[in-house]
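K.L.:
sequence-free structure coming up:
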């Protein structure tokens, strides 16, 4: 999912969370429900306060402050522009095209609620422009098949994540027989495939579970306390893509002709770029997931060279050799 679409969906969801509560929500509660860090919630609240106004602190005896938006606040929000309305519709279409129909439905519902809060005359003026913009902007479809995951499975997992409830997974790995596992779910990761990030009760670390290999997910009447440091942003940042393994110090060198393009990529949250005297660009980051790194950096061809670690060089070389054996001249 495009980053801007994710931010848009998160902002709308936060507004609905704040308006749908009488007792208010703490920063920690919002961060947990949104699956983001506390600082991210603070920035989003500041933006909502600037646009909507009316952000209220609910009186409470608790140490943490609780926040809410009065329902009447939405009536004072500036009307949606045609560009904003079209962007929400495009974001929902993009989510649906990626096979994430449930998330698309959530965004469509949020957009409809915001439209409902608009003045009828403003909405009437905006709708023709929205239709024109949608006709002029399309989606570049990702080629190839998309993994189908039942919407009910994602809904069940989301409910368990928000409630801190253990779930019993019937899971079939790529190799081996179907097995059941009791896991503590921490979040959902969306990439080329959707994954569950969860920790088995008998293991110290979290792992990723492909949702298309989950045959069933049964919520259990067992609550769990999140393990220290087990937040979705923290766990996801330890890996390249979704694969989790011991982190490596990764150093790559892009040629001068590829340096400009490479600098525009967000390869990893810990990345650092170093421009070289000859115009080349060195990229450094720390992460696990060598297989996924090899698959991605192979697409850069001769424009990138792996300097560290040796294991990544070996995997890229093995991948190239396998492609030559399969597709090389007889």
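P.N.:
Here it is on my side, so go on. Quantities reported herein were computed from a predicted structural model and do not represent experimental measurements.
K.L.:
when you work out contacts or count neighbours from here on, use the C-alpha atoms and nothing else.
P.N.:
Noted.
K.L.:
I figured residue 18 hits residue 67, correct?
P.N.:
Yes - counting by CA atoms under 8 Å, residue 67 is a contact partner of residue 18 at 7.0 Å.
K.L.:
I figured residue 184 was touching residue 201, is that so?
P.N.:
Yes - Residue 184 lies in contact with residue 201 (CA under 8 Å); the separation is 6.7 Å.
K.L.:
who's more crowded, those two?
P.N.:
residue 184 (25 against 14; other CA atoms under 10 Å).
K.L.:
just checking, that one is part of a helix?
P.N.:
No - counting by DSSP: H, G, I helix; E, B strand; the rest coil, residue 184 is not part of a helix but strand.
K.L.:
that one: what's it in contact with?
P.N.:
The contact partners of residue 184, by CA atoms under 8 Å, 6 or more residues apart in numbering, come to 164, 165, 166, 167, 198, 199, 200, 201, 224.
K.L.:
below is structure B, check it against A:
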């Protein structure tokens, strides 16, 4: 029965989209073989699904039609979609990613300007209500460096398969000029260029806020065919790349419910234990960042392996104790 109703509504939508002058309620009722009240309900349901429906005064009645024909029926954005786009732009802005925020807001304006005035008016109340009712919670942390000229140069180099040259103020030799084949960009608490230096194919990371005098060279440079940015990200718990090891964490029973809904790493496996706890296992590098994260779990987690992670945790605890003093 539900499928039959959906089919009937789509049939009415096709009629409204194919009619040049539109249909009155009585004409809808006659075409669909239903009463006027049923035709009203069907019209309202179609209008909810297709907000681009036009209402045309034709005294003493009104006519309704869906403009742009069948091709435009499913292409009009909804208030929910605009709200999601606007929320993403606001999240970028709050993070300090002004370039990406501006790009999304420009896209929003382009889509709105391409829509008919009547459709925009119908969307406006719902969109305003959603924007007032939803907000983004931004976690404390550094604002990422995001310079459009830097990102633009990196994108140009990637698209044209050319290398980048810049002076890097980080690393063991600050100020040294590097020539890098760009593989991609990682966005996060800090933004990083991923690429290989010189003739190497091994990917490394460079913080964009430490890049100076960036230029796109004429030298050919392309990432290896088997390289994917996602696979590179999954090699580490965070940004820092080091030896990939199997991580085994025992989440105690009083943290088990939280752990079952937690995403430690894309390669993770979560296994309930007989005592009510959870065993989390995954393969990653970046033990220092993982140790920092595990501080947030307090007494809910026990590190089973690797030993390097245990030692990293002990070292970080020792640093914290030294900074804040031993308890009396």
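P.N.:
Looks like it arrived, so ask away. No experiment lies behind these values; they were computed from the predicted model shown.
K.L.:
TM-score of the superposed pair?
P.N.:
Laid over one another, the chains give 0.74 as their TM-score (TM-score structural alignment, normalised by the length of structure 2), with 259 aligned residues with a CA RMSD of 2.0 Å.
K.L.:
follow-up on the earlier one: buried among the contacts of residue 184 of structure 1? Need that as a selection in PyMOL.
P.N.:
Applied in PyMOL, the following selects the buried portion of the contacts of residue 184 of structure 1 according to 16 or more other CA atoms under 10 Å:
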select buried, resi 164+165+166+167+198+199+200
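K.L.:
checking residue 265 of structure 1 next. Helix, strand or coil?
P.N.:
When classified by three-state DSSP, residue 265 of structure 1 comes out as coil.
K.L.:
just give me the match in structure 2 for it.
P.N.:
Under the alignment (TM-score structural alignment), residue 265 of structure 1 maps onto residue 262 of structure 2.
K.L.:
ok, its match to residue 268 of structure 2 distance?
P.N.:
According to CA to CA, to the nearest Å, residue 262 of structure 2 and residue 268 of structure 2 sit 10 Å apart.
K.L.:
tell me which residue of structure 2 matches up with residue 99 of structure 1.
P.N.:
By TM-score structural alignment, residue 99 of structure 1 lines up with residue 96.
K.L.:
how about residue 9 of structure 1?
P.N.:
By TM-score structural alignment, residue 9 of structure 1 lines up with nothing at all.
K.L.:
checking residue 9 of structure 1 next. Helix, strand or coil?
P.N.:
At residue 9 of structure 1 the chain is in helix, as set by three-state DSSP.
K.L.:
so what's it closest to, chain neighbours aside?
P.N.:
residue 107 (6.0 Å; CA to CA, 6 or more residues apart in numbering).
K.L.:
where's the one you found, which helix or strand?
P.N.:
Per DSSP states H and E, residue 107 of structure 1 falls inside helix 101-116.
K.L.:
outside of that helix itself, which residues are in contact with it?
P.N.:
Residues outside helix 101-116 of structure 1 that contact it (CA under 8 Å, 6+ apart): 9, 12-13, 16, 74, 80, 85, 88-89, 91-96, 123, 151.
K.L.:
out of those, which are buried?
P.N.:
Buried residues within the contacts of helix 101-116 of structure 1, counting neighbours by 16+ other CA under 10 Å: 9, 12-13, 16, 74, 80, 85, 88-89, 91-95, 123.
K.L.:
assumed residue 177 of structure 2 was part of a strand.
P.N.:
Yes - secondary structure of residue 177 of structure 2 (three-state DSSP): part of a strand.
K.L.:
so which residues of structure 1 form helices?
P.N.:
Secondary structure of structure 1 (DSSP state H): helices located at 3-19, 27-34, 38-52, 82-97, 101-116, 120-136, 151-163, 232-236, 256-263, 290-297, 310-327.
K.L.:
what helices and strands are in contact with the third one?
P.N.:
Counting contacts by 3 or more CA pairs under 8 Å, 6 or more residues apart in numbering; DSSP states H and E, helix 38-52 of structure 1 packs against helix 27-34.
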